[in-house]
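Student: Provided below for reference: sequence and predicted model.
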Amino acid sequence: MGRNLQSTGQLRPVDLAREHGLSTQAIRNYEEAGALPAAARSASGYRGYTSLHAAALRAFLALLPGHGHRTATAIMRAVNEGAAEEAFRLIDESHALLLDDRRTLRAVENALRDLEPTAATATEPGGAPGVTFIGPLAERLGIRPATLRAWERAGLVRPRRDPLTGYRVYDEADVRDARLVHQLRRGGHLLGQIAPLIAQVRAAGGLAPLEAALGDWRDRLSARGRALLAGAATLEEYLRERERD
């Protein structure tokens, strides 16, 4: 059976799979999902692939690192259905997402750069060293207390309440979060966009650990950018193969 297929210039699922260390079931799954063109079938029902399918598989696997499985599949399905413009739109969306992530990284870097290390100090009666209250903090940031309350409702700052007075008490971590939110808001970010960044600061244990992680974040974005380029180049080869086919 394998000899008959190959003698006609056709390839078996195992021939495609072997080149990339995949299983034959994976090849069938990719075809069923539309990432590969539909294969011709023999009279006995066996799939017969060609060099076009091999090029499609290379393109799909090259798209995966930059776009992810779902988008890479959608791109290849669009190409295989003759809807190249839809494929290009999906590619543009991935580039736009990467650009948004770069802008977010730049905003965080700028915000951290603008945050001068200052200790929160009590400035209202009854305060303890290392804490402050809503009025002095709002004045320090140049915003209204209502703004701080809005940030609290959004979960961006989490002051505790003094058990005796009921006043909001901001410790050093709260002041840090408020200052970072302030910088990001000045950079045009919406509260919903800021929330995951504040969560990262808290998860990292503060600004210093987060700042150390920015290099890794930057490297991942660069790797994604290169993966998008590599995927585009291999997809172009597949498009040319389709035109010749």
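Tutor: Thanks, I have it.

Student: CA only for contacts and neighbour counts going forward, please
Tutor: Will do.

Student: I'd like to know how far Leu22 sits from Ala72.
Tutor: 17 Å (C-alpha to C-alpha, to the nearest Å).

Student: now swap in Asp92 and tell me
Tutor: Asp92 sits 12 Å away from Ala72, going by C-alpha to C-alpha.

Student: who has more neighbours out of those two?
Tutor: For Asp92 versus Ala72, neighbours defined as other C-alpha atoms under 10 Å are more numerous around Ala72 (25 against 12).

Student: in contact with Tyr167, which residues?
Tutor: 133, 161 (C-alpha atoms under 8 Å, 6 or more residues apart in numbering).

Student: which residues are contacting stretch 130-147?
Tutor: Against stretch 130-147 from outside (C-alpha under 8 Å, 6+ apart): 119-124, 148, 167-172, 175, 179, 182.

Student: among those, name the buried ones.
Tutor: 120-123, 148, 168-171, 175, 179, 182 (16 or more other C-alpha atoms under 10 Å).

Student: the nearest residue to Leu148 once chain neighbours are set aside: how many residues sit nearby?
Tutor: Among residues not flanking Leu148 along the chain, Ala138 sits closest, at 7.0 Å (C-alpha to C-alpha, 6 or more residues apart in numbering). Burial of Ala138 is recorded as 16 neighbouring residues (other C-alpha under 10 Å).

Student: wasn't Ala138 part of a helix?
Tutor: Yes. Looking at Ala138 with DSSP: H, G, I helix; E, B strand; the rest coil, it is inside a helix.

Student: let's bring in a second model and compare:
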Amino acid sequence: MRPIDLAREHGLSAQAIRNYDDAGILPPTERSATGYRRYTPLHAQALRAFLALRGGHGHQRAADILRATHRGDLETAYRLIDASHADLLTERAIHTEVAAALAALAAVPAPATGRPLTVGELAHRLNVHPATLRTWETEGILRPTRDRATGYREYGPTAVRDADIARQLRRGGQPLRRIATFLDTLREAGSPDTLRVFLDSWQSRLTTRSRDLLTGAAQFDAYLTLLDRA
């Protein structure tokens, strides 16, 4: 087969096939007497495997999996595959934690208006030590501003809301890292209602990636089967 023959199946260009070949994503290629590359069904399956793996693992890791396979290092290929599954499992856990933490918002009053609170005032409001607020700041949970004249910390409405959420989650036994992750997600979304939409979209992406990993595994297994017969 010619490069264009492999390319047509996937809507790629012949140059893309040559680039994948040069990058080691395809197995070693023989050339004709005139220097043209000759591809076989093995190369076609390698390309299918790479494109399928790319959906779940990303371009770089998918390429690394194929390169490791072609140098006979299947242990590394399997480790790379396992790492992607571990990454997805971790992301699923974070999503679950963030979704569960939404319940804490129901017990938190809406951000108040008015002047910012000082460290002492906020600590008194929450019934915590001021050092606790500084620890939460170090962990990325709180993001107070600074008074331009004095340099003292100031906690505006959003920071006060975040502190209220942190207190609720700490009472529920959540570690600081998870609280910081939840608040980062809330800040990115902008509001609890937007966060719910964001979480639904996030869940959809997780589901899609899980399916992509399965598809990639099937195509890669088919490629390994051909390699064993070669």
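Tutor: Looks like it came in fine. Keep in mind it's a predicted model, so treat the numbers as computed, not measured.

Student: structure 1: strands as residue ranges?
Tutor: Secondary structure of structure 1 by DSSP state E: the strands cover 40-41, 47-48, 132-133, 160-161, 168-170.

Student: looking at these, which is nearest to Arg102 of structure 1?
Tutor: Nearest of those to Arg102 of structure 1, taken as C-alpha to C-alpha: strand 168-170 at 31.2 Å.

Student: ok, back up a step: I'd like to know which of the contacts of stretch 130-147 of structure 1 is nearest to Leu64 of structure 1.
Tutor: His182 (37.0 Å).

Student: so how far is Leu191 of structure 1 from the closest one?
Tutor: Distance from His182 of structure 1 to Leu191 of structure 1, by C-alpha to C-alpha: 10 Å.

Student: try Pro136 of structure 1
Tutor: Counting by C-alpha to C-alpha, the gap from Pro136 of structure 1 to Leu191 of structure 1 is 22 Å.

Student: please apply the same query to Asp219 of structure 1.
Tutor: For Asp219 of structure 1, the distance to Leu191 of structure 1 (C-alpha to C-alpha) stands at 26 Å.

Student: if you count what's nearby, which of those two comes out ahead?
Tutor: Each of Asp219 of structure 1 and Leu191 has its neighbours counted (other C-alpha under 10 Å); Leu191 has more, 16 against 11.

Student: CSV for the buried ones among the contacts of stretch 130-147 of structure 1, including distance to Ala87 of structure 1?
Tutor: Listed next are those as CSV, based on distance: C-alpha to C-alpha, whole Å:
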residue, distance to Ala87 of structure 1
Ala120, 52
Thr121, 56
Ala122, 58
Thr123, 59
Leu148, 44
Arg168, 52
Val169, 53
Tyr170, 50
Asp171, 50
Val175, 46
Arg179, 42
His182, 39
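
Student: ok, so of these, who is nearest Ala84 of structure 1?
Tutor: Using C-alpha to C-alpha, His182 is the member of these that sits closest to Ala84 of structure 1, with 43.4 Å.

Student: mind checking how far the closest one is from Leu115 of structure 1?
Tutor: His182 of structure 1 is 10 Å from Leu115 of structure 1, by C-alpha to C-alpha.

Student: would you map the helices across structure 2?
Tutor: For structure 2, the helices defined by DSSP state H cover 3-10, 14-22, 41-57, 59-70, 74-105, 119-126, 130-138, 157-171, 176-189, 192-229.

Student: average gap between the fourth one and structure 1?
Tutor: Aligned to structure 1 and superposed, helix 59-70 of structure 2 gives a mean residue distance of 0.6 Å (mean C-alpha distance after the TM-score superposition for structure 1).

Student: stretch 95-114 of structure 1 corresponds to what range in structure 2?
Tutor: The alignment of stretch 95-114 of structure 1 onto structure 2 (TM-score structural alignment) covers residues 85-104.

Student: to clarify, my last question referred to stretch 31-48 of structure 1.
Tutor: So stretch 31-48 of structure 1 sits over residues 21-38 in structure 2, by TM-score structural alignment.

Student: can you pull the buried residues of that stretch?
Tutor: 21, 24-27.

Student: need those in TSV (columns: distance to Ala44 of structure 2).
Tutor: Listed next are the buried residues of stretch 21-38 of structure 2 as TSV, based on distance: C-alpha to C-alpha, whole Å:
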residue	distance to Ala44 of structure 2
Asp21	11
Gly24	14
Ile25	11
Leu26	9
Pro27	10
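
Student: work out which residue lies at the spatial centre of structure 2.
Tutor: In structure 2, the centroid-proximal residue (C-alpha atoms, centre = their mean) is Glu91; its distance is 6.5 Å.

Student: just to revisit the earlier point, tell me which of the contacts of stretch 130-147 of structure 1 is nearest to Ser51 of structure 1?
Tutor: Of the contacts of stretch 130-147 of structure 1, the one sitting nearest to Ser51 of structure 1 (C-alpha to C-alpha) turns out to be His182, at 56.3 Å.
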